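**Student:** With the input below, show me the fold.
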Amino acid sequence: MKRYLLSAAVLATMLPAHAQSPSPAAAPAADAPLIERAKIFGNPSKTGGRLSPDGKWLSWMAPRDGVLNVWVAPAADPSKARALTEEKTRPIRTAIWSPDSKQLLYIQDKGGDENFLLYGVDVVSGKQTSLTPFEKTRVRPIAYSNKVKDRVLIGLNNRDARWHDVYSLEPATGKLTLLLQNDGYAGFIADEQLNLRVAEKARADGGTTYFRLKDGKPDGEPLADVGLEDAQTTAPLTFTADGKTLYWTDSRGRDTSALVAQEVATGKTTLVAQDARADISSALYDPKTGAAQAYSVDYLKQDYVALTPALKADLDFLKKHIKGQFTVGSRTESDDQWLVSADSVTAPPATWLYERNTKRLTQLYVSRPELEGAALAQMYPHEIKSRDGLTLVSYLTLPKSANADAAGKPGKPAPMVLLVHGGPWGRDGYGYNGYHQWLANRGYAVLSVNFRGSTGFGKRFISAGDLQWGRKMQDDLVDAVDWAVQRGVTTADKVAIMGGSYGGYATLAGLAFTPTTFACGVDIVGPSNLFTLLKTIPPYWEAGKQQFYKRMGDPTTEEGQALLKERSPLNFAANIQRPLLIGQGANDPRVNIAESDQIVEAMAAKHIPVTYVVFPDEGHGFARPVNNIAFNAVAENFLAKCLNGRAEPIGKALKTSTAQVKHGAEFAPGLQDALE
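**Tutor:** As a prediction, the model looks like this:
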């Protein structure tokens, strides 16, 4: 499906800003010095670094007047950086280079509505251009080539909101040329000459059919028919530069998806790499030939495996000289320079310039230099067994007060926050995590669990979550809590549940379906009614609708309606016994604000305490720094009362945000005073 309720991990991309000086509340045990919220969640000093294809420029996102904007500098002298954009309110979170290295391209929406439009800014003149000047339109990138310099392929859904027509765009002039009117394709793959070669179409059974394209139309028999079981673990990735080979991530005939090369002319496939533990869905490709040079495996931790001697030498060098995990980001066309992101967990991530010819590493920036030297906590990967024998890859972070040994076994229990990822078709991973660090610093153990349905661990693990929202998926979370209690990480009466999107649903489900398991819950943009959730999904998710139905419950059948009703926390709101905090963006196109409104209304009608904070200028998560800081200020004071942890006072955090407390200010410590 490749379309998640929580995209690109909402919790990880929330961008807050200012906070008050710390003043810890009473805590049950000594811990590390309190770290200000702003230092963990505030605007990074720099992020999203990229090399221009010709190697002459560096770009990144950095604050300008408190808002993330696009910056550029000569690669030979990063000190000569200058801002290219002037966003005043909403952060720009990513930008890519045009193929000719003359412009930076970025997307932006309005108030979190996810109608992303494409903009370009000239590197030399600073001139900004709206490249898709439409309303109620969501641009989708389709193809970018190292060979064709003057144009890219994009999709626009301004004709029919459900489908993205394919256009050729010339960034230099803004000229748009329609290449294909799309009346039912979910996506496309183009070759290096920007010829559309493969089209993806959803099947009624939740699977996918892939067609060869010729002149914009299916050519011959389908290239591949993929059933529901393989639909999220099998897909074409990219063509080699000569167009003769197509790489796939492919789980057909196996459990975890492998990297497979297919000869286009004959259809013959060759296994390039596989791993029995985890899916292989990403690789490093030669910028000149497009041939796979290395692949990435992410089970407990992420690691690169080389496929060529040259890349092995580079990767071995980086593994030796970079502390912790690393990822290779952008590479120049000549492949003589790479940008490499380093993550040691207990230090803020850093970005390095790697010059391949001389094996030289130069640190360009640290994303959050204010955290250098701070008492950040270690993260420990664990394999937890579910009650029916599945292996749940999970990540535990412990507060300093837990007195953990070198292996991460705690000397004494601490209150714990179960932090649930979104999607649910996504995953948690190992690395620096702002939410883990924040909560651990406040005195909590933090546990993130890849419950069944999570991606990255094979098709059987995903399929084990089919029709299991609120049931076996929820059981996995409870099993992980039991594991933590048995291991001495925490005690059964001091566990909170928290998450965004699907994680918000899991929070509501935890409080409604197992009302005494959790001490309290924090729900961020979580759906409360699965029937209304499916009824209000964005029109551009049309292609994935049948897969939603097959994996969640089909609202067009009586059986499906009954299942969705049974799994909707809204219908069991009267069972909730423990404190609940809800955060919601008013413009959320994925989880409509009605999802939060209706459960708050149901709980209020039964006089069940609930605190409800709405942000009128946000969508699926809180992108604006002041808004995210405001919600986190409320959340940590809420958790401090519930779990007896520490909290930085709310102070003026709400005053500088757009937060509207719609209900229950009296149930969250310090909230009423902060509003006055």
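**Student:** hey, let's count contacts and neighbours off CA atoms from now on
**Tutor:** Noted.
**Student:** Spell out, range by range, the helices that occur in the stretch 151-300 of the chain.
**Tutor:** Applying DSSP state H, counting those that start in this stretch to the stretch 151-300 of the chain gives no helices.
**Student:** Start and end of stretch 35-48, how far apart?
**Tutor:** 24 Å (CA to CA, to the nearest Å).
**Student:** Tell me how many other residues crowd residue 558.
**Tutor:** Per other CA atoms under 10 Å, the neighbour tally for residue 558 reads 10.
**Student:** this one as well, want them side by side:
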Amino acid sequence: MRQLIASACIMALCTVGLSAAQQDGRVTQGNLVMENIPDIPASVQERLQQYANTRSAGFSDFAPDGGVYITTRFGETSQIHHVADPMGMRRQVTFFSERTGGANVRPGGSQFVFTKDIGGDEFFQGYLFDPETAQYTRFTEAETRNGGLNWSDDGAQIAWYRQVDGDPDSDILVADPSDPASLRVALEGEGLMIPVDWSADGRQLLILRYYSITHADLYVLDVESGALTEVNPDADVAYGGAVFTPDGDSLYVITDQGGEFRRVVEIDLADNAMRQVTPEHGWDVSGMDLSSDGETLAYVLNSGGNSELHIINPLSGETRPTPDLPLGLIGGVQFDSNDARLGFSHVSAQSPGDAWTYTLETGELTRWTQSEVGGLDTDSFVTPELIEFTSFDGLQIPAFYYAAPGEGPSPVIIDIHGGPESQERPGFSSTIQYWVNELGVSVIAPNVRGSSGYGNAYVALDNGMNREDSVRDIGALLDWVAEQPELDEDRVVVYGGSYGGYMVLASMVHYSDRLAGGVDIVGISNFVTFLENTNGYRRDLRRAEYGDERDPDMYAFLQEISPANQADRITAPLFIIQGANDPRVPASEAEQILSAVREAGGDPWYLLAMDEGHGFRKKSNRDFQRAAETLFFTDVLELD
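**Tutor:** Below is the predicted model:
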């Protein structure tokens, strides 16, 4: 495979069938604009197609006929499908050129709501679909951003948040989506406020105001009067989810209050008294759902990156049987309307993701989908090893290590996640498996300081003036690579998106002499211009993590560490990838680092998708990105 790539790169065969136009050194192919990217050989496309044609299915909701709704992709984008029977035919329900969110079924009915944006702009619109008429109705206002769609228990109304362009505040709206005249503003909010649950009687809404990963507030909104009451008002804590108990007198919430990790507690609304519901696991509870009778709580534990499903009686603490699942990641846990089945998604290093249900009374575990893997033998896919390496200050940094086959020494891709309050986890990645199995490259995916999943102290270690300590973690990882005889320290590439893109650029600034290259995807190149230009609904949320650029000392620090101001130190080859409609990290961040590196004498590769936002979601664009990355790796890692 590697010989085919190298020999075909000379000028070969095809450019994915798109007509090209060139202007000012840029080549346009359909919606893709690029600089310096060679023609894509057919040999690269052919083998990549098998890995690119893997697909996943995510559990979305239970259907009224006993089946399930899932999201999966059979064309350019993920759409909603219906599956009537386990392992049965998937019937596509939505047919849009843009990806949709999942189906959220109306209680007691057959209609469902979903969201969709345009070109990755993240200005999501809400739609109501009626299966009986096969008609879609948009119930949200154009040019607004909408989310948190939440049905009342009787299905009579839905609540959601709405934001307008540039405004950090969100309003809470309530309506019967089939009756536009019923829409009204229930709360003129302040900051990002999201409806998370209705009381059983439909009179109250539970509202979460999000500040940062370590700080959120909870409120109970009286929907008729508009009265807003804060829950647990004296606490400065994080919340990861919350639901009313059936009687409406208390809440079950995921919080880190009183501990280093998140767990489930009950809060009495009368006096804010707190009772711990789940035991101390030493890891975060990442999700939960409560049965409608309040007698069963299902929750997911993030245990060092892997998921564990637990089912308990939240009143007595009694544990209940759980399904025997392969090691992997679990998401979207949800009870059906009868509290008989639990639905969820499961993904592992060998499985790209499928929809499952678990029947509580019988203990029957049912797999509803078996997603395709392009005809590949997933038994050959590499399961990562969890390693730790010591950073500059003695801190132990966890990482997942995908070792290439053979004795080596193999080249290395350091794959850095975004966030930064995110976590690298051992899910399914056809991209990583392609790098390992086809290119013969070992992959290391670190959870540098600032990553979530390892407690409050760890997630805060990169805040404010400590920003570059996480970059030093990459330097320590390079030291670790140099100590491994099966790895080639002279052939290492850094790769990452969003905040991970900043980490790529910062690593290039500090360690260009130790790197063969870097791939920056929708990355921050200057923190000040990023904070000034990111969409207004996100600005204050990002200031909580990166610092407030309006403060003179922080402004000076952010300018000092920004890669765009140190582009002369980026001497290793660089590939920049960006979506033109990105509301989070605007395309100006990519353009300014491209210009700065050029002015310093570099000659980066550049790829811009005019119909994408924060990352490429359309399959044809993503296929081209992967092929172009392959050519870049072939060049800078000297793959033969």
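**Student:** what TM-score do we get after superposing?
**Tutor:** Here the superposed chains carry a TM-score of 0.85, computed using TM-score structural alignment, normalised by the length of the second structure; 596 aligned residues with a CA RMSD of 3.2 Å.
**Student:** Distance check, residue 300 of the first structure against residue 143 of the first structure.
**Tutor:** Separation of residue 300 of the first structure from residue 143 of the first structure (CA to CA) stands at 32 Å.
**Student:** More neighbours: those two, which one.
**Tutor:** Taking neighbours as other CA under 10 Å, residue 300 of the first structure and residue 143 compare with residue 143 leading, 21 against 18.
**Student:** In the second structure, what residue corresponds to the more buried one?
**Tutor:** Taking TM-score structural alignment, residue 143 of the first structure has residue 150 as its aligned residue in the second structure.
**Student:** Locate that match within the secondary structure: which element?
**Tutor:** Using DSSP states H and E, residue 150 of the second structure sits within strand 144-151.
**Student:** Give me the range in the second structure that the biggest helix by length in the first structure lines up against.
**Tutor:** Of all the segments of type helix in the first structure, defined by DSSP state H, the longest one is helix 625-643. Under TM-score structural alignment, helix 625-643 of the first structure corresponds to residues 619-637 of the second structure.
**Student:** which residue lines up with residue 20 of the second structure in the first structure?
**Tutor:** Counting by TM-score structural alignment, residue 20 of the second structure has no partner.
**Student:** Residue 131 of the second structure too?
**Tutor:** Match for residue 131 of the second structure (TM-score structural alignment): residue 123.
**Student:** swap in residue 106 of the second structure?
**Tutor:** The alignment partner of residue 106 of the second structure in the first structure, by TM-score structural alignment, is residue 98.
**Student:** Leaving out chain neighbours, which residue sits closest to its match?
**Tutor:** Leaving aside its sequence neighbours, residue 98 of the first structure sits nearest to residue 104 (CA to CA, 6 or more residues apart in numbering; 5.9 Å).
**Student:** gap between the one you found and residue 115 of the first structure?
**Tutor:** According to CA to CA, residue 104 of the first structure and residue 115 of the first structure sit 20 Å apart.
**Student:** Please report the distance of residue 510 of the second structure from residue 209 of the second structure.
**Tutor:** From residue 510 of the second structure over to residue 209 of the second structure the distance is 38 Å, taken as CA to CA.
**Student:** returning to that earlier point: ok, the match of residue 143 of the first structure - contacts?
**Tutor:** Taking CA atoms under 8 Å, 6 or more residues apart in numbering, we find residue 150 of the second structure in contact with 158-160, 195-198.
**Student:** Give me the secondary structure label for residue 335 of the first structure.
**Tutor:** coil (DSSP: H, G, I helix; E, B strand; the rest coil).
**Student:** I'd like to know how many residues surround it.
**Tutor:** Counted with other CA under 10 Å, residues neighbouring residue 335 of the first structure total 17.
**Student:** What residue in the second structure is paired with it?
**Tutor:** So, by TM-score structural alignment, residue 335 of the first structure is matched to residue 339.
**Student:** Roughly how far does the closest residue in space to that match that isn't next to it in sequence sit from residue 177 of the second structure?
**Tutor:** Distance criterion CA to CA, 6+ apart; nearest residue to residue 339 of the second structure, sequence neighbours excluded, is residue 291 at 5.6 Å. Distance of residue 291 of the second structure to residue 177 of the second structure, given as CA to CA: 25 Å.
**Student:** What of residue 497 of the second structure?
**Tutor:** Distance of residue 497 of the second structure to residue 177 of the second structure, computed by CA to CA: 36 Å.
**Student:** do residue 578 of the second structure as well
**Tutor:** Counting by CA to CA - residue 578 of the second structure and residue 177 of the second structure are separated by 36 Å.
**Student:** Same question for residue 211 of the second structure.
**Tutor:** 29 Å.
**Student:** Between these two, point out the one with more neighbours.
**Tutor:** The residue with more neighbours, out of residue 211 of the second structure and residue 177, is residue 177; 23 against 19, by other CA under 10 Å.
**Student:** Right, I'll call it a day here.
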